[in-house]
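K.L.:
got a predicted structure plus its sequence, pasted below:
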Amino acid sequence: MSVDDSLTTYDVQQLRDAFAAIDPQVARFDGPGGSLVPEAVAAAVADTLRAGLCQRGGPTALGAMAEETVVAARAALARFVGLPDPSGVVFGRSMTALTFDMARTLARDWAPGDEVVVSRLDHDANIRPWVLAAERAGATVRWLGFDPVTAELDDLGPLLSDRTRLVAVTAASNLFGSRTDVAGIVGAAQAVGALVFVDAVHLAAHEPVDMVALGADIVVCSPYKWFGPHLGALAADPALLATLRPDKLLPSTDAVPERFELGTLPYELLAGVTAAVEFAEQWGMTAVEAHERALLGRLLGGLAELPHVTVHGRPRRRTPTVLVTVEGVTPVEASRQLAVRGVVAPSGSFYALEAARHAGLGEQGGVRIGLSPYTTEDEVNHLLDTLGDVTAT
């Protein structure tokens, strides 16, 4: 079953029953920071720990089980992001760690005069690794801005040249929810011979991801954003990965993708990845997207009726993530008042520091309201009612 297949009817209450951490007394809008984990994923992690896996391969049944766990996780992640060959899947401690490793590796071939494009709309994990790597190589960083009102990216074209080596861009803003035109960016960047590195961490939690359709060279995501355990994943054509020489231990394998994975893999977390993908396949990311889109319409309509609340960013296409501020109330205080009444909506810039600054919000950012597959209409209504009562103290 693919991640686009789904149950006949999207029954949000049935889905909620799969999560032990859901408390009917608490309305959670903190999904962009990390999803709750269904029982099937927790069980997969626990069962793998109890099995006593230690090292892959060898003559033992446990070694074979460890190997099968890794292979299954690569296959599952490849299905989830639409990567044709699972041997292009690399697992790491986090998306941030994987991006730093890849930046250091790619930058070995950069030189003074080369150029790297980063976006002010991005999470810092898809900015700082490239900025630091470019500085060390003597390459020039070109900044792609965005409209502070709409949170739509500016035109990439003027920033590109035959010296552009890489374009790093988000598929969806974790701060404003903006969906970017990844396919268009890829086409423009590849026309000048540049690689495209796409942060799909936020997008993958809300919509199906298709690497073939996007055309990106490298895509990264974080399974803990969509039902899984805490680790990161990178997906690329194995042929591209074979051309790259990351730092590694001398006795460790030079095979792709293992040459990019430092030390023993966390088998229990990989088992959790497989279970998370299977859970997403059971419900269908297309069905998740439709459910969240309907709730987003209710949320945006309700926010428009609250004159003291400002919505920041009005992109043409967006994920169900909305950043707001309340007149006369700091984001921290607004978040606190919501929490007192059982609404979890955190405040800050959420590591999208360049985006918050560019939009004039500073480091305090705003209150981020994130809808999740398990969010209900009643919870959205409760949020709106509560937000309407947030006032300066």
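P.N.:
Cool, got the structure.

K.L.:
from here on, contacts and neighbour counts on C-alpha atoms
P.N.:
Will do.

K.L.:
residue contacts, the residue nearest the centre of the chain?
P.N.:
Centroid-nearest residue in the chain, with CA atoms, centre = their mean: residue 201, separated by 1.0 Å. By CA atoms under 8 Å, 6 or more residues apart in numbering, residue 201 lies in contact with 220-222, 225.

K.L.:
what does residue 267 give?
P.N.:
48, 53, 66, 69-70.

K.L.:
same deal with residue 291?
P.N.:
Contacts of residue 291 (CA under 8 Å, 6+ apart): 10, 373.

K.L.:
what does residue 261 give?
P.N.:
90-92.

K.L.:
at 10 Å what do you get?
P.N.:
Going by CA atoms under 10 Å, 6 or more residues apart in numbering, residue 261 touches 90-93, 98, 101, 246-248, 252-253.

K.L.:
use this one as the comparison:
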Amino acid sequence: MGFDVEKVRAQYPALGDGRAWLDGAAGTQVPETVIEAISDAYRAGLSNVGGPYASSRRSSGIVAEARAAVADLVGAPDPACVAFGPSMTALTYRFAGVLAHGWNPGDEIVVTNLDHDANMRPWVQLAQRAGATVRTAEIDPATGDLPVESVVGLIGDRTKLVAVTAASNLLGVMPDLKPITDRAREVGALSYVDGVQHCPHAHVRVGELGADFYATSAYKWAGPHLAAVVAADPWSLENLHPDKLKPSPDTAPERFELGTNPFAAMVGAVAAVDHLAGLDTDATGSRADRLAVSRKAVIAHEEQLANRLFDGLAALAGVRRHGAPQSPTTPTAFFTVPGKAPAEVSAALSERGLNVSAGHSYAWELVHALGVGPEGGVRASLSHYSTAEEVDRLLTALDEISG
């Protein structure tokens, strides 16, 4: 195997502090190559696009390279499918505004209570303004799974859009998307898939998912704070016309990008995709080929760690893991320690050198469906640079705290 977690970790300066960074779902750390790429872009000089000088031409090239890199990462058919923005939430509001145009009373949208609020609230708010009906697919609260039939059964001839996550940011559950997106397409509805937590832990092929739109955030896969919505094909963007400034470009995907693009962050995103493609040193060929091999190696590594984490939590009498998914999952666990507030548990783990998240993590409907309420719980989320030793440190600390 060309994947060596210790060699991978050595590329991340932040990991040298001795702490266990088990909060990847809140944002991964950044390798040296990404840091240097961003710094070098600033050192070389950046100007806005459209000028006749080198720094302006350089920025135009950066944007093109960033589209191509994200297209490789998620298997988009064309870089012109990729539209950038500051965050998935901002981009989803942007797309909701244009996709909801023409919704009327009697129309329906389908959302799920497994989703991060960023893939629910924008659609719900736009539907309410249009007088359209919101239909919510619900998880099985015992397992945390989102049964396919609970979504498909809500999609009908009046459905205009289906919003569904590819991986829960709280439970890690990865629903079976293809039957959902197939049914949406069958009735003429669009599908908008939140891939923010999915992309870091999968070899993504947008076409195989059947998604009309797939959202991803670079800071969840070792890149800077930059997000993208990827359309299934360029035609999907060509036929959408969001509000924009009169003199700004009217071409797609440019018309979806408000103001000046963050060129240095885009350089960092390219470096992050190149880094991911090289995580397995045996990988060869094009960047897309190397990504396929490296993603497979990462998935195998994370599955081993996830099983170690899930089995270890199950063995701790004083810890309750919420959800026991039968579906595939990302290496993410959501749990509580009865009698202790989640923030208290997170603080106690921090004192022991462990970084984990506490709260609802913006999975607003989900924490209520699970019965834990807005106080939420504790989330441990592993990444490609996590180790078995770090998982064991977490389990030992939880045993002490809950005992």
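P.N.:
In hand now; what should we look at? In this text, all values refer to a predicted model and were calculated from it rather than measured experimentally.

K.L.:
please state their TM-score.
P.N.:
Comparing the two superposed chains by TM-score structural alignment, normalised by the length of the first structure, the resulting TM-score equals 0.96, with 385 aligned residues with a CA RMSD of 1.1 Å.

K.L.:
re the thing from before, in JSON lines, list the contacts of residue 201 of the first structure along with neighbour count and secondary structure.
P.N.:
Converted to JSON lines, the contacts of residue 201 of the first structure look like this (neighbours: other CA atoms under 10 Å; DSSP: H, G, I helix; E, B strand; the rest coil):
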{"residue": "220", "neighbour count": "27", "secondary structure": "strand"}
{"residue": "221", "neighbour count": "27", "secondary structure": "strand"}
{"residue": "222", "neighbour count": "28", "secondary structure": "coil"}
{"residue": "225", "neighbour count": "25", "secondary structure": "helix"}
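
K.L.:
what span of the first structure is stretch 209-216 of the second structure aligned with?
P.N.:
On the first structure, the counterpart of stretch 209-216 of the second structure by TM-score structural alignment is residues 214-221.

K.L.:
one more: stretch 365-385 of the second structure?
P.N.:
Against the first structure, stretch 365-385 of the second structure falls on residues 354-374 (TM-score structural alignment).

K.L.:
how about that stretch: buried residues?
P.N.:
By neighbour count on 16 or more other CA atoms under 10 Å, the buried set for stretch 354-374 of the first structure is 354-359, 361, 363-374.

K.L.:
go on, stretch 382-398 of the second structure?
P.N.:
Burial within stretch 382-398 of the second structure, assessed by neighbour count using 16+ other CA under 10 Å, is assigned to 382-387, 390-391, 393-395, 397-398.

K.L.:
of these, which is the nearest to residue 148 of the second structure?
P.N.:
residue 382 (26.3 Å; CA to CA).

K.L.:
I'd say that closest one and residue 302 touch.
P.N.:
Yes - Residue 382 of the second structure lies in contact with residue 302 (CA atoms under 10 Å); the separation is 7.3 Å.

K.L.:
which neighbours do the two share?
P.N.:
What both residue 382 of the second structure and residue 302 touch, as defined by CA under 10 Å, 6+ apart, is the set 201, 330-332.

K.L.:
mind listing which of the buried residues of stretch 382-398 of the second structure are in helices?
P.N.:
390-391, 393-395, 397-398 (DSSP state H).

K.L.:
residues near the counterpart of residue 51 of the second structure in the first structure, how many?
P.N.:
Aligning on TM-score structural alignment places residue 51 of the second structure opposite residue 58 in the first structure. By other CA atoms under 10 Å, 10 other residues sit near residue 58 of the first structure.

K.L.:
quick one, helices of the stretch 101-250 of the second structure?
P.N.:
121-130, 148-152, 177-186, 206-209, 234-238 (DSSP state H, counting those that start in this stretch).

K.L.:
need the contact list for the most far-flung residue of the first structure relative to its centre.
P.N.:
Within the first structure, the residue lying farthest from the chain centre (CA atoms, centre = their mean) is residue 59, at 38.0 Å. By CA under 10 Å, 6+ apart, residue 59 of the first structure lies in contact with nothing.

K.L.:
over to it. Which of the three states is it?
P.N.:
Look at residue 59 of the first structure: counting by DSSP: H, G, I helix; E, B strand; the rest coil, its state is coil.

K.L.:
can you give me the strands for the stretch 1-150 of the second structure?
P.N.:
Applying DSSP state E, counting those that start in this stretch to the stretch 1-150 of the second structure gives strands spanning 20-21, 82-85, 108-112, 133-137.

K.L.:
an error on my part: the question was meant for the stretch 151-300 of the first structure.
P.N.:
164-170, 195-199, 218-221, 232-236.

K.L.:
which among those strands is found nearest to residue 335 of the first structure?
P.N.:
Closest to residue 335 of the first structure of the strands of the stretch 151-300 of the first structure, according to CA to CA: strand 164-170, at 26.2 Å.

K.L.:
before we move on, back to that, the buried residues of stretch 354-374 of the first structure in strands, which ones?
P.N.:
366-370 (DSSP state E).

K.L.:
can you redo the strands of the stretch 1-150 of the second structure as CSV with distance to residue 235 of the second structure?
P.N.:
Listed next are the strands of the stretch 1-150 of the second structure as CSV, based on distance: least, CA to CA, whole Å:
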stretch, distance to residue 235 of the second structure
strand 20-21, 41
strand 82-85, 12
strand 108-112, 22
strand 133-137, 27
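
K.L.:
out of these, which is closest to residue 306 of the second structure?
P.N.:
Of the strands of the stretch 1-150 of the second structure, nearest to residue 306 of the second structure by CA to CA is strand 20-21, at 14.8 Å.

K.L.:
what span of the first structure is that closest one aligned with?
P.N.:
Taking TM-score structural alignment, strand 20-21 of the second structure hits residues 27-28 over in the first structure.
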